[in-house]
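Asker: please find the sequence and the predicted model below.
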Amino acid sequence: MATTLAAQPTSPSSAEVVNYFATLKASGRNSWLNVAHPRQDGELPARLSTLSPAEKIALASIRGPLHCADGWSYLSQAMRALFSGHAHTCRHLAYYAELRAGLSILASQGVCIGKKYHFYVDAAGDVRAWEGQSTHEEIWNALTQWAGFNGSFEVMMAALKIGGVSLESAIKTFFPVLPSAQLGTQLIRSWGYDLGKGHQDRATRNISSYGVNDLTELPTSLSKGFELAKTIWEAIAPVGNSLEVYLLKNLLRDQIRKSGDTYLPHYKTQYNSLDPRLRRHFEWKFVTAPLKRSIHPIFVLASDHTPPARPEAVLSRALLLLRLATQMNNQNFEAAGLNTIDDLQFWWPKFGSERGFYDHSAPPDELSDLWSDVEIALEDLVDPAPATPYAFARLDMPSFNRIWETDRSVLWALIK
């Protein structure tokens, strides 16, 4: 048995995942798994051989959206910890949000990571297993290996959109041929930095997870947390696309620099060929503005690798991976022909009501309506920000808890 994903004779594919969700729609089923599936808890058995290929594909498929939703819930609680003065708890939860995002991205492509034994499904529908390392280490191994496969960068860029237009089509308008394996690996290594440092950083991270926190200072700033919250909500709002806009600019400018022809007006013809829907959000003056003046705050925080990892930095990297995971899973839903609001009615109303977004008997008619509560909360934020968690906790804000409920975005981004 091979010991890595990269050593396998074939590559993973999302085709069977899409087929699984198409079957879910066609059958009108009211649960993620068929009632006859032997693992209703979604977990892998100690011996994979006890599952049929179809049962394995089912587990890989559902883990994509469900790990994604759980990742957003971890991020939400990390935000709450940040505002409550619990820096170590924030870092711990943000790391696990990043971990769930990695699991979700892999599952969306038919790769299922277990405790020691892992498997994937290829384009022919064959299920292949390998014996690797434990979960934390193997997620990183498999994720970086997958990112370096031919076509993986294109899959990621096809899922991320601006004005309904994929970043893949925009990039190829400028550069039809790209070193995609290199770009995919670079992106995942950047956004999943904490997963990659999991082994080396385990000692410092375990202080947050299991240690005596009060004896190890982990500085954080409430005022910076305020600004971070505003930036995060701007990025994940129902019509938010700021992360994608800045990512596209950075990718294009990096390729322009590498091409040797750095005179930007030479690229105006390609820019004019972009879909008008994209150009409305991606103006030429923004493309040509100096990079130093147009770096998104989330990318700035995500690039901070100062040890020990700062809570805001881990939180930002988790956000980027979760945004990617959300869009990749939604892409699978669309390819399967799911009308997610109707076809996943057995799941999403309960997801929102259990988190207190609405009463269980009255889910919203339009999921984007959940954004209005957040808008009110953001308007209620005082300026300047309170200097201490004590002062913040005593603000007269009825909408107080909405500030950190980032898992609301599951209902307007993953479900729609």
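Answerer: Good, I have the coordinates.
Asker: contacts, neighbours, all on C-alpha from now
Answerer: Noted.
Asker: show me the contacts for Pro349.
Answerer: Counting by CA atoms under 8 Å, 6 or more residues apart in numbering, Pro349 touches 360, 363.
Asker: okay, how far is it across stretch 184-200, tip to tip?
Answerer: 23 Å (CA to CA, to the nearest Å).
Asker: buried residues in the longest helix seen in the chain, which are they?
Answerer: Criterion DSSP state H: the longest helix present in the chain is helix 53-83. Taking 16 or more other CA atoms under 10 Å as the basis for neighbour counts, the residues of helix 53-83 that come out buried are 55-83.
Asker: and it, how far from the chain's centre?
Answerer: Computed by CA atoms, centre = their mean, to the nearest Å, the chain-centroid distance of helix 53-83 equals 10 Å.
Asker: what's the answer for stretch 381-399, then?
Answerer: Stretch 381-399 has its average C-alpha position 29 Å from the chain's average C-alpha position, going by CA atoms, centre = their mean.
Asker: what are the buried residues along that stretch?
Answerer: Buried residues in stretch 381-399, defined by neighbour count with 16+ other CA under 10 Å: 381, 386, 392, 399.
Asker: got it, and stretch 362-381?
Answerer: Burial within stretch 362-381, assessed by neighbour count using 16+ other CA under 10 Å, is assigned to 363, 367-368, 370-371, 374-378, 380-381.
Asker: presented hereafter is structure B, for comparison with structure A:
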Amino acid sequence: MSIPALLNTDKPKVRLASRKAVEEYFIRCAAAGGNDRWIDEANRYRKLTTKTYEADESSASVHHAALIEYISASAPTHLIDGWSYLGRTTDAILRGDLNAAIHFAYYAELRAAMSLLACEGIGVFNRKHPIIDKSGTSTSPIKRTQLWDRGSKRYKKQPASTHGTVWPLLHHWGSLKRAENLIEGLIAPAGYTLRQWLDALSIPSSMRAISKKWLRTWGTDLTRLTDDHDSRNMSSYRPSELRLAPAPSAPSAIEFVADLWKLFEPATGGRFPQLEKELLKRIVRASGKPITADALENNLGMPPATAANWQRYLTNPDEPKPLTLSDKNSDVDQTDCSFQVASRAALLLFLATGSTRKHLIDAGYSSDNLEFFWRRLCEVRFGGPANILPDEPIDLWDDIEATISEAEAWSAAASPNASLGEWRKRQPAIMNQIVSLELAAVWGLVA
């Protein structure tokens, strides 16, 4: 597979990109109070973004302040769109429309990467991709990437398309110390950092290696489906009726979607503790190290009963279906492919959500600052009208949990080969609610 890479001359732009400038944008927004939008309506790049920027860049008339505002504001907005695409993915899976599911899941993964990069001060546009420089007041573009040519056995430069540039940017950023530091700070099972857990259990794993592996695995479709144009085009542009993958049974699809929801059960502070625990367990199991309750008592100060519970959990081989599937790569005409791409998109969205939330919290955002976003979204996509929504969006989990339980109860009583059509006929209201994964964006940014 030929994977595009950044030019060596562009790598310092990524290394020195200003995350601080993005944070300062949100500090100004929070200080203004009473926010009702992510960006000023008069911003030059709010509409016709790429066309306006390319024209300005060609004429050396870039409005850097407006462009920095746009890149900053695109972090939460790409994220929200990414979760919406993932919601449409689950809707397509539960209708047996697997080609549409792959299409939506790929774009959920793409938007997650774009949000994560925007948090770092890196814009992903069309053919020119602006990066906020170290000063935080100006930008410079990436215009070319390079692709390995098998015939000449050397790299050749090529125009920096969106799909061909997002992975080189994400891959290089993921190799940097700044990515390691960010990811380590986003995951803290039971309030302990990953480094504290690994040290307590005498696991010598490098956090840099872990973060690089996660980004490489969870973003794999940005390389695989970009390089393999035929595969991506088959899902997005070619008639699906000519090569239908076998539809999943209703119990199989329900299990996958239910497990996905459970990974994103929210907690206060915008955390997803079940997913954080599962990611820790993956690291621990991959190490092959014996896990004892004594080590947790002595090194983390856990009470004996708590340490024993964690020891049992960390040595339990059971794993939610999305995590298992995230490591696998089936052809696009196989039933599990849509599940696999959806799983990876959800995990990359998890990182992008944590990164975006960090900006908002560090800038002093309160739930009141974000009410304009979450009430509108929930009214339209989940539980409207707005005046009956709870004061705290985390309370919506109770409705989702009840919905999942009803779907699982039907599945347990149904034939293992029951069709999705049969299930939807029996539980149409459940089908309508169980695909509202936009709620994860709300919980991650607001709760």
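Answerer: Good, I have the coordinates. Note that the structure is predicted; figures quoted are calculated from it, not measured.
Asker: before we move on, back to that, could I get the buried residues of stretch 362-381 of the first structure as CSV with secondary structure and distance to Lys25 of the first structure?
Answerer: Rendered in CSV, the data for these read as follows (DSSP: H, G, I helix; E, B strand; the rest coil; distance: CA to CA, whole Å):
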residue, secondary structure, distance to Lys25 of the first structure
Pro363, coil, 21
Leu367, helix, 20
Ser368, helix, 23
Leu370, helix, 26
Trp371, helix, 28
Val374, helix, 32
Glu375, helix, 34
Ile376, helix, 36
Ala377, helix, 37
Leu378, helix, 38
Asp380, helix, 42
Leu381, coil, 42
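Asker: as a markdown table, the residues you listed with distance to Thr231 of the first structure would be great.
Answerer: Written out in a markdown table, the entries for those read as follows (distance: CA to CA, whole Å):
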| residue | distance to Thr231 of the first structure |
| --- | --- |
| Pro363 | 27 |
| Leu367 | 21 |
| Ser368 | 18 |
| Leu370 | 18 |
| Trp371 | 15 |
| Val374 | 13 |
| Glu375 | 13 |
| Ile376 | 15 |
| Ala377 | 14 |
| Leu378 | 11 |
| Asp380 | 16 |
| Leu381 | 13 |
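Asker: which one among the residues you listed gets closest to Tyr120 of the first structure?
Answerer: Proximity of these to Tyr120 of the first structure (CA to CA) peaks at Leu367, which lies at 33.1 Å.
Asker: contacts only, for the equivalent of the closest one over in the second structure.
Answerer: Leu367 of the first structure maps onto Pro393 in the second structure, with residues paired by TM-score structural alignment. Residues touching Pro393 of the second structure, when contacts are defined by CA under 8 Å, 6+ apart, comprise 374, 442-443, 446-447.
Asker: over to Ile232 of the first structure?
Answerer: When contacts are taken as CA under 8 Å, 6+ apart, Ile232 of the first structure is in contact with Ile298.
Asker: which part of the second structure matches stretch 203-217 of the first structure?
Answerer: Per TM-score structural alignment, the counterpart of stretch 203-217 of the first structure in the second structure is residues 230-244.
Asker: what about that stretch, start to end distance?
Answerer: Counting by CA to CA, you get 16 Å between the two ends of stretch 230-244 of the second structure.
Asker: give the buried residues for it.
Answerer: Of all the residues in stretch 230-244 of the second structure, those buried under the rule 16+ other CA under 10 Å are 231-232, 234-236, 240.
Asker: just how off-centre is that stretch within its chain?
Answerer: Centre-to-centre, stretch 230-244 of the second structure and its host chain are 25 Å apart (CA atoms, centre = their mean).
Asker: can you check stretch 202-209 of the second structure too?
Answerer: On the basis of CA atoms, centre = their mean, the separation between the geometric centre of stretch 202-209 of the second structure and that of its chain is 23 Å.
Asker: buried ones in that stretch?
Answerer: Buried residues in stretch 202-209 of the second structure, counting neighbours by 16+ other CA under 10 Å, are found at 203, 207-208.
Asker: stretch 222-239 of the first structure too?
Answerer: 222-223, 225-226, 228-229, 231-238.
Asker: what sits against the spatially most central residue of the second structure?
Answerer: For the second structure, the residue nearest the mean C-alpha position is Leu349 (1.0 Å; CA atoms, centre = their mean). With contacts taken as CA under 8 Å, 6+ apart, Leu349 of the second structure has the following neighbours: 79, 82-83, 108-109, 112-113.
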